[in-house]
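*Asks:* please find the sequence and the predicted model below.
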Amino acid sequence: MPTNRARLSVKGENYVFGDSLTYSKNMEHLLAEEKYCDTRFLVGQKVHAIYGHKAIIASRCPTLSAMLLPSTNDLMESVRSSHVIKDMEPDIFRTLIRFLYTNSINFEAITTDKLIEMLRTSLKFQLSELAKLIEAHLTTVIDVNTVFELLNVGVKYKSNDIKGSCMNFIVKFSTELLTADNGSLATLTPAAMLTILKSDELPVSELTLFHMAAEWADSYLYRVTGGGTHQVIPTKPQYSQLVARRNSSKYYGRPLLPRSVSYGPNTLRAAAAAVTAGSSHRRVIQTKRAVMTVMSAIRYALLTPAELTEIESNPEWKQIIPPNCLADAWRIITFRQTGQQADEKLTLPTKLPRCRAQVVFKHVENRVDQ
């Protein structure tokens, strides 16, 4: 279909660009003066108004474009529109909007915590260029106080740059960082701890890594479920029977409690408590599974028989270690001592130097990657 619109560019033409700094300053001035603004964002719980221009913002951000211009006719409307964004801090959103106008960001005025939140926001709004700038800057602020927090970030948002820089720092200072008495380890997520334990470059003994991981597991269980490694998994609440009845075809569409039951305050509180108990049970199960996955990444065959015996004699440790890990480790040690070959199921070497880079637990790697 023919069009009367002016041609913006022709393939093969060469362009000479003006000063980008001048352009950036002009755009920042336009944003600051709020001239010709045709939209505003009501941001945060306390509602801060941030103004902008639909055409500029929509052309730079796909996510905001869908919010601002649900139809092509909206761009031509002269009435100023408002959009509510409650789940974001105003200063973070203001910095994001400024980047859309100026294509620049000042890291000196932003704390590390704010940058992490900005990274999350930039990924949410599909601003890959801003996300890459933030990732690159975060790799420059890694130290003993931030390395574990940033490793969590790198793993969560699948940033190879952040994750790789953090792991290089951890390997370099592993003697100081990877100890059971390092309280900062408690901040690691299961995925981040697993990233550390899967590394082949850690110049730390396997027993030290085990004690570190066991201490982390106890802290993580306590933080998430309110109990440490000594906690016993609770039995399923009786309320689950009512849930099953509700989901069955016989009771489908009926109230969860019998109609003859009075829905008084005590009944409702009891029902709410039962639901809470069911959620707590599921949370404990999921948390312990995550912990056992992490503990399965320890390379138990690198331990001595005395060290394995000590671990098995501790009932709290045995609760968080998959049984097959210890059984396989004993079989490896036995093969090593007797000179027999390992069977095909294990596919492990019979003689293992005490170096993490030389050991590959295929059954562990497969389970972890699932």
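*Replies:* Ah, there it is. Numbers count the residues shown, from 1 in each chain.
*Asks:* could you use CA atoms for every contact and neighbour count after this?
*Replies:* OK.
*Asks:* what's in contact with stretch 178-188?
*Replies:* Under the criterion CA atoms under 8 Å, 6 or more residues apart in numbering, residues 145, 148-149, 151-152, 170, 208-209, 211-213, 215-216, 219-220 lie in contact with stretch 178-188.
*Asks:* just the buried residues of those residues.
*Replies:* Buried by 16 or more other CA atoms under 10 Å: 148-149, 151-152, 170, 209, 211-213, 215-216, 219-220, out of the contacts of stretch 178-188.
*Asks:* okay, now the one to match up with it:
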Amino acid sequence: MMAKERYLKGDAAPFAKEMKRLVNSKDFSDIKFIVGDSRKQIRAHRCILASRCEVFRAMFADLNNREDSPYVMSDVDPDIFLVVLEFIYTNCVSLNTKNVYDVLACAIEYGLDELRRVCVGYLAESLSVNSCCEAMQAAVTYGQEDLQVKALAFIEKQTQIVMKTSGFQQLSPEAVRCILHSSKLTADETDILTAVKEWAVVNASVTCQPVHKVIQSVVRHVRLALLGPEELEKLEKENEMQQTIPISAIAAAWKFHALHESRPSDTQTQLRRGTTSRPSHKGLIPWDK
């Protein structure tokens, strides 16, 4: 009788250690890369890269490139490229807060989904007041919904502190809109509006655009209807001089106060978790209902 075959796993750590020695090694290497602005030469092994990465497989299949010609990788930093090679060779990677975003970008570009997952996991586990906005921006930029959910959940719990950080001011309009769409933010609308105004001033300076043009892309997601009548009147007077908020947005808030009609689909009248209670909120549905 034929013995039943069993699939047994050995210790992966020694294997990874031995394979790491081959990264950028001259031993048996058969391909060279010229990497980054510094044009650093990095050696590799064609069969390993092709077997682990479809992008490299397609690259090597290009018959227009002679076998002994180096491949120029000008759009990636040499240190980041070596980290990516480390993962390809060993299935392990050395990440830190300085390289993880560039490694994530390369993982997506090279179709290395497991490396992408590892980077996202590292970022999710490392979320802090000072890093959550950068993680949120990366999630939005690279379409990483799982990271976006976790970064937003952190921001929702620490909204008042996070919105005062330089990281918040560096967010793209799309990322700011993703945050403002949440009803779980733990900040009152006055604080949210102040943070958005400060964000607009910083971004207007960076993009050399007027503040009122920059803020238009996000201010409609600030729930002005949650401000009390006196607060709204004060805002309207200030806006007459600054012209930072569209008149239509303020008019819509006044319409709510006049009619006090709220539709479930109208996010402008949905209370947030951190909204301070006001008499004008009577009849509005709490954020968690």
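*Replies:* Good, I have the coordinates. Bear in mind the structure is a predicted one, so any value in this text is a computation, not a measurement.
*Asks:* can you calculate the TM-score here?
*Replies:* Once the chains are laid over each other, their TM-score by TM-score structural alignment, normalised by the length of the second structure reads 0.83; 275 aligned residues with a CA RMSD of 3.1 Å.
*Asks:* contacts only, for whichever residue in the first structure pairs up with residue 10 of the second structure.
*Replies:* Under the alignment (TM-score structural alignment), residue 10 of the second structure maps onto residue 18 of the first structure. Applying CA under 8 Å, 6+ apart to residue 18 of the first structure gives no contacts.
*Asks:* if I look at residue 18 of the first structure, how far off is residue 101 of the first structure?
*Replies:* 16 Å (CA to CA, to the nearest Å).
*Asks:* for the second structure, which segments count as strands?
*Replies:* For the second structure, applying DSSP state E gives strands covering 31-35, 40-44, 71-73.
*Asks:* can you add mean neighbour count and distance to residue 169 of the second structure and give these back as CSV?
*Replies:* Below are these laid out as CSV (neighbours: other CA atoms under 10 Å; distance: least, CA to CA, whole Å):
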stretch, mean neighbour count, distance to residue 169 of the second structure
strand 31-35, 20, 33
strand 40-44, 19, 35
strand 71-73, 16, 32
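*Asks:* to residue 111 of the second structure, which of those lies closest?
*Replies:* strand 71-73 (16.0 Å; CA to CA).
*Asks:* so that closest one corresponds to what in the first structure?
*Replies:* Counting by TM-score structural alignment, strand 71-73 of the second structure sits on residues 83-85 of the first structure.
*Asks:* when you align them, which residue in the second structure goes with residue 240 of the first structure?
*Replies:* For residue 240 of the first structure, no equivalent position in the second structure is identified, counting by TM-score structural alignment.
*Asks:* any idea how far residue 240 of the first structure is from residue 338 of the first structure?
*Replies:* Residue 240 of the first structure is 52 Å from residue 338 of the first structure, by CA to CA.
*Asks:* who has more neighbours out of those two?
*Replies:* residue 240 (14 against 9; other CA atoms under 10 Å).
*Asks:* surely the more buried one touches residue 278?
*Replies:* Yes. With contact defined as CA atoms under 8 Å, residue 240 of the first structure reaches residue 278; the gap is 7.3 Å.
*Asks:* just give me the neighbour total for residue 269 of the first structure.
*Replies:* By the criterion of other CA under 10 Å, residue 269 of the first structure has 12 neighbours.
*Asks:* got it, and residue 317 of the first structure?
*Replies:* For residue 317 of the first structure, the count of nearby residues is 19 (other CA under 10 Å).
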